[in-house]
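Chemist: Provided below are the primary sequence and the corresponding predicted coordinates.
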Amino acid sequence: MPENLFEQLPAIDKWLASETGISLTAEFARTEVVDVMREHLNEVREGISNGLTELPDFNSPEYAALIRSDLLRKKSPSLRRIINATGVIIHTNLGRAPLADEAIEAMVRIARGYSNLELDLVSGQRGSRYQHVESLLCRITGAESALVVNNCAASVVLALSTFASGHEVVISRGELVEIGGSFRIPEIISKSTANMVEVGTTNKTRIEDYAAALSSETRVLLSVHPSNYKIIGFSEKTDSRELATLAQQNELIFMQDLGSGALADIKTGVSVTEQLVQKSVADGADILTFSGDKLLGGPQSGIILGRTELIDAIKQNPLLRAFRIDKLSLAALVATLRLYLPPNDPAKKVPVLRMINEEEKSVDRRARNLLRQLRKIPGLTGTVVTDVSYGGGGALPMSEIPTSILRIEMAGMSAGGLARRLRETDPPVIVRVKKDFLIVDPRTVLPEDVNDLVRAFRQIAG
């Protein structure tokens, strides 16, 4: 009877006093062991209620090993290094841009001790954290002045709240985008306490539409990068130079959110529509915002470029303190930006650019080398075929990068089941599943991850 099974469940105190409990509490904190024991007892109670007719042997070595496994899993950090075998280069769910070695080393140097984050070493007086990065950004982009905050959405809110709070922001209906995490441009404009004025249509917005919407309340003309989509076919988009001219003629601010923030040309044959930051500066945008952790290849950050008097005004906004960049991200950003200065070649030094620019024949060679290792695993079969990688992360929308992938099958296991098992390895391996095949794209597998990738498949094969 179920009632008898409930009565046979061990009390926590007695279980702790057993050989199993004594062994576990010698290795783990008593509170940790108690929590896991209670979780197991609750699961068994639920099982009894659902028809379980026999209890497990709670004092067996096998059950002790099961509890120990759960304890070890709970002690491991939830934020972990993973292997990206998806072929999506700037993967938002996987942390976007992997950092260059120089950026990582810069973070470690600053993290180990104190720094002159806000100290002027010449005068000995308080300085500004922004001075460490401003001149670099201006040198690379040609902008008059620069400011960095903790992410791109913050940079948009900060700029709009500085220049358009209580007034109107004019934006094309075709640019009312939703970015990652269900954040929408209309909501961001609202949070900046500005009033949004929509112009044009989804597929066509002309300069005349902007001009017709101007009023005494207008303060900003806003252009936003279409994050994860592209309008094609019967469409028309107003050129940034036209918007800059209209803003200048009416003493308004033309603000352009570039999203990805490309500072260097993409060298592959892929059709790329990302406008370089340098071009937007030259076209006359008054304020530019973009991310530091997408095509730029740095840490999470939001970069604001613009005329000196406008950047100075933003620096006086009280919200800046809430959005300010931390010292480790700042160190990584400075180190990444230096890779864009001669004699460095960012296409070779910045990991995301290196992945995007890697030639297909190079990826194919790596795919075949990887397959030779994997074929030694019993039960695993695979082939190398051509496919496409993706920029991802709101970068290079609809741009497909020619690549070579591995299509893998493992005896007795579905593609979805194998993908799940790979997520359970250490480090977890993230792959794609397509038409009942497991897909591994070497383009996003870092060279130092290859051995761990092969070991993960070996562990699953047993």
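Modeler: Perfect, I can see it now.
Chemist: every contact and neighbour count from this point should use C-alpha atoms.
Modeler: Will do.
Chemist: how close does Asp257 get to Ser49?
Modeler: For Asp257, the distance to Ser49 (Cα to Cα, to the nearest Å) stands at 56 Å.
Chemist: so Leu438: helix, strand or coil?
Modeler: Under DSSP: H, G, I helix; E, B strand; the rest coil, the three-state class of Leu438 is strand.
Chemist: ok, Asp257 and Ser49, which is more surrounded?
Modeler: Set Asp257 next to Ser49 and count neighbours by other Cα atoms under 10 Å: Asp257 wins out with 23 against 13.
Chemist: wait, that one sits on Leu288?
Modeler: Yes: contact criterion Cα atoms under 8 Å: Asp257 and Leu288 qualify, at 5.8 Å.
Chemist: which parts of whichever strand or helix holds Arg321 are buried?
Modeler: Under the criterion of DSSP states H and E, Arg321 resides in helix 319-323. For helix 319-323, a neighbour-count test (16 or more other Cα atoms under 10 Å) marks 319-320, 323 as buried.
Chemist: burial measure for the nearest residue to Leu339 once chain neighbours are set aside, as a count.
Modeler: In this structure, Leu339 finds its nearest non-sequential neighbour in Pro346, 5.6 Å apart by Cα to Cα, 6 or more residues apart in numbering. Using other Cα under 10 Å, Pro346 is surrounded by 24 other residues.
Chemist: that older thread, list of residues touching the helix holding Arg321?
Modeler: Outside helix 319-323, the residues that touch it by Cα atoms under 8 Å, 6 or more residues apart in numbering are 149-151, 154, 158, 314.
Chemist: at 7 Å instead, please
Modeler: Identification of contacts with helix 319-323 by Cα atoms under 7 Å, 6 or more residues apart in numbering yields 149-150, 154, 158.
Chemist: below is structure B, check it against A:
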Amino acid sequence: MRPPSIDRLARDHAASGLAHPTLVALARRTVAEVAPEAVETTLAAAVAHRLAQRTQEVINGTGVLLHTNLGRAPVDPAPADRYSNLEFDLSGGKRGPRAAAVTDLATVLTGAEAALVVNNCAAAVMLALAAVAGGGGVIVSRGELVEIGGGFRIPDVLAQSGASLVEVGTTNRTKPADVIAAFERAPGDGPPVTMVLKVHQSNYRIVGFTESVSVAEARELAPEDVIVMADLGSGLLDARCRWLPGGPPAWLVDEPGVAQVIADGADLVAVSCDKLMGGPQAGLLVGRADLIARCARHPLMRALRCGGATLAALEHTLGAYAARDLDALVFWSLATEPVEALAGRADALARRVAAARVIDTVATTGGGTLPGAEIPSVGLALPGDHAAALRAADPPVIARQADGDTIVDLRTVFADQDDHLGSALNAVLSGSADR
């Protein structure tokens, strides 16, 4: 059997919206890999798969607010794709500092002397260790030698930065005496200690017979020339949550804020911007002006810096905190929507979708933050497993399964998506009935 025309195959799928060169490449690959009689169906599946890989809006019905696979914190769209004064001083007419508006806002909100923006929190930690630890010893509690998603391990990062790890304490208990002993170790035991690194347990918990050394205690114990740094990966700017009319919600109890850790004496603090901060993927490093300046001058800085769209989105986020504009803080608006409001939306949807029933659910923050925290929520339950069919909707709906039902949690669904959600649920149930 003669192979079909590559050009004809590509043109048959022109309505998909994929660029013609992409369709040609898919067609060539398909013709080369499968038998002629299977080309049409295989190519159709390949085109569908490529379409599904494009970045697009989805309806997050999982109840996970900071879903890593769905982009973590939802943020407003980037500004128009035009020129900006990214590194241009409009008043002086010459090159200006990059991200000045962002760093000014960060210092106002946290009380730090200076700030720096990089592409994520891991980059902020790596840069700080490389720039200011000076190849010396870095004290880390054994209970804080964490690994996060993607294989980011504190011992590995320390090794890459040129610093030496000084482990203290045990998995569950680190005492002030353990830190003091590390400062007093013999010269032959390794380079002198130049930093104490506190790593917040943002994606795990050690409970029971535990003890730890706080940032304030570390600053009091450490010699004046030793830097105390905190890695607050979860990214809460201020534990007082002044942007929330009712103050901190119950599920946020004991979560440290950057402003409080700076006030406790940390010389440097690294945080994620796309977690509890609710901004774009970026890392914020705040602290002493002289240390931030050293980080800014380090050769790694250029490799780790953010682009203009990220900086603009972060400026928008931090500006909303400064203005206490809850509506502009999308993550917090979703996380604190009253259960009664969710129940009203669920009832309206259930009236549209006959097979759906309203249920109480529990949402989570996700994204490596607040393990075990539970946020009361409301959802819809559909009998049977419809997850795959919902993913094929336009826009796709991401749901979860539990006890033989498909669950859509409204805590993570925007109110203006309810109409699309109702249509998708009805379409899926109608398709199930037809089968």
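Modeler: Noted; the coordinates are in hand. Remember, it's a predicted structure, so these values are computed and weren't measured experimentally.
Chemist: superposing both, give me the TM-score.
Modeler: Here the superposed chains carry a TM-score of 0.88, computed using TM-score structural alignment, normalised by the length of structure 2; 414 aligned residues with a Cα RMSD of 2.6 Å.
Chemist: re the thing from before, for the residue nearest to Leu339 of structure 1, which residues are in contact?
Modeler: Contacts of Pro346 of structure 1 (Cα under 7 Å, 6+ apart): 339-340, 353.
Chemist: what does Ile90 of structure 1 give?
Modeler: Ile90 of structure 1 neighbours (Cα under 7 Å, 6+ apart): 96-97, 294, 391-393.
Chemist: measure it to Leu252 of structure 1 for me?
Modeler: Counting by Cα to Cα - Ile90 of structure 1 and Leu252 of structure 1 are separated by 35 Å.
Chemist: who wins for neighbours among the contacts of Pro346 of structure 1?
Modeler: Leu353 (24 neighbours).
Chemist: that's a helix at it, yeah?
Modeler: Yes: the assignment for Leu353 of structure 1 is a helix, going by three-state DSSP.
Chemist: that one touches Tyr340, doesn't it?
Modeler: No: using Cα atoms under 7 Å, Leu353 of structure 1 is not in contact with Tyr340; the gap is 11.3 Å.
Chemist: checking Thr386 of structure 1 next. Helix, strand or coil?
Modeler: Applying three-state DSSP: Thr386 of structure 1 is strand.
Chemist: how about the aligned residue in structure 2 for it: what's its closest non-neighbour residue?
Modeler: The alignment partner of Thr386 of structure 1 in structure 2, by TM-score structural alignment, is Asp360. The shortest distance from Asp360 of structure 2 to any non-neighbouring residue, by Cα to Cα, 6+ apart, is to Val378 (4.6 Å).
Chemist: tell me how far that neighbour lies from Leu329 of structure 2.
Modeler: Applying Cα to Cα to Val378 of structure 2 and Leu329 of structure 2 gives a distance of 21 Å.
Chemist: what do you get for Ser202 of structure 2?
Modeler: Noted for Ser202 of structure 2: a distance of 21 Å to Leu329 of structure 2, by Cα to Cα.
Chemist: what's the match for Glu147 of structure 2 in structure 1?
Modeler: Match for Glu147 of structure 2 (TM-score structural alignment): Glu178.
Chemist: quick check: its match touching Ile185?
Modeler: Yes: counting by Cα under 7 Å, Glu178 of structure 1 touches Ile185, with 6.3 Å between them.
Chemist: these two: which is more packed in?
Modeler: In terms of neighbours (other Cα under 10 Å), Ile185 is the more surrounded of Glu178 of structure 1 and Ile185; the figures are 20 against 15.
Chemist: spit out the contact partners of that one.
Modeler: Counting by Cα under 7 Å, 6+ apart, Ile185 of structure 1 has contacts 176-178.
Chemist: in the stretch 151-300 of structure 1, which spans are helices?
Modeler: 152-163, 185-191, 207-213, 240-249, 277-283 (DSSP state H, counting those that start in this stretch).
Chemist: what's the most buried one of these?
Modeler: helix 152-163 (a mean of 24; mean count of other Cα atoms under 10 Å).
Chemist: now what about that one, what contacts it?
Modeler: With Cα under 7 Å, 6+ apart as the criterion, helix 152-163 of structure 1 contacts 149, 188-189, 192-194, 219, 289-291, 301-304, 314, 317, 319-320, 323.
Chemist: pull out the buried residues from the residues you listed.
Modeler: 149, 188-189, 192-194, 219, 289-291, 301-304, 314, 319-320, 323.
Chemist: would you map the strands across the stretch 351-462 of structure 1?
Modeler: Using DSSP state E, counting those that start in this stretch, the strands of the stretch 351-462 of structure 1 run over 380-392, 395-410, 429-430, 432-434, 437-440.
Chemist: switch the ones you listed over to CSV; also include mean neighbour count and distance to Arg38 of structure 1.
Modeler: Listed next are these as CSV, based on neighbours: other Cα atoms under 10 Å; distance: least, Cα to Cα, whole Å:
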stretch, mean neighbour count, distance to Arg38 of structure 1
strand 380-392, 18, 40
strand 395-410, 22, 37
strand 429-430, 23, 31
strand 432-434, 15, 37
strand 437-440, 23, 38
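Chemist: figure out which of those strands is closest to Ser18 of structure 1.
Modeler: Of all the strands of the stretch 351-462 of structure 1, strand 429-430 sits nearest to Ser18 of structure 1, with 38.2 Å by Cα to Cα.
Chemist: what's the matching range in structure 2 for that closest one?
Modeler: With TM-score structural alignment as the criterion, strand 429-430 of structure 1 aligns to 397-398.
Chemist: check the mean deviation of that stretch from structure 1.
Modeler: For stretch 397-398 of structure 2, the mean deviation from structure 1 after alignment is 1.1 Å (mean Cα distance after the TM-score superposition for structure 1).
Chemist: so how far is that stretch off the chain centroid?
Modeler: Taking the mean of its C-alpha atoms, stretch 397-398 of structure 2 sits 19 Å from the chain's own mean (Cα atoms, centre = their mean, to the nearest Å).
Chemist: okay, the alignment partner in structure 1 of Leu86 of structure 2 and Val157 of structure 1: tell me how far apart.
Modeler: Matched by TM-score structural alignment, Leu86 of structure 2 corresponds to Leu117 in structure 1. Leu117 of structure 1 sits at a distance of 25 Å from Val157 of structure 1 (criterion: Cα to Cα).
Chemist: then Ser215 of structure 1?
Modeler: Per Cα to Cα, Ser215 of structure 1 is found 22 Å from Val157 of structure 1.
Chemist: Pro397 of structure 1 too?
Modeler: 24 Å.
Chemist: check Arg139 of structure 1 too.
Modeler: Arg139 of structure 1 is 25 Å from Val157 of structure 1, by Cα to Cα.
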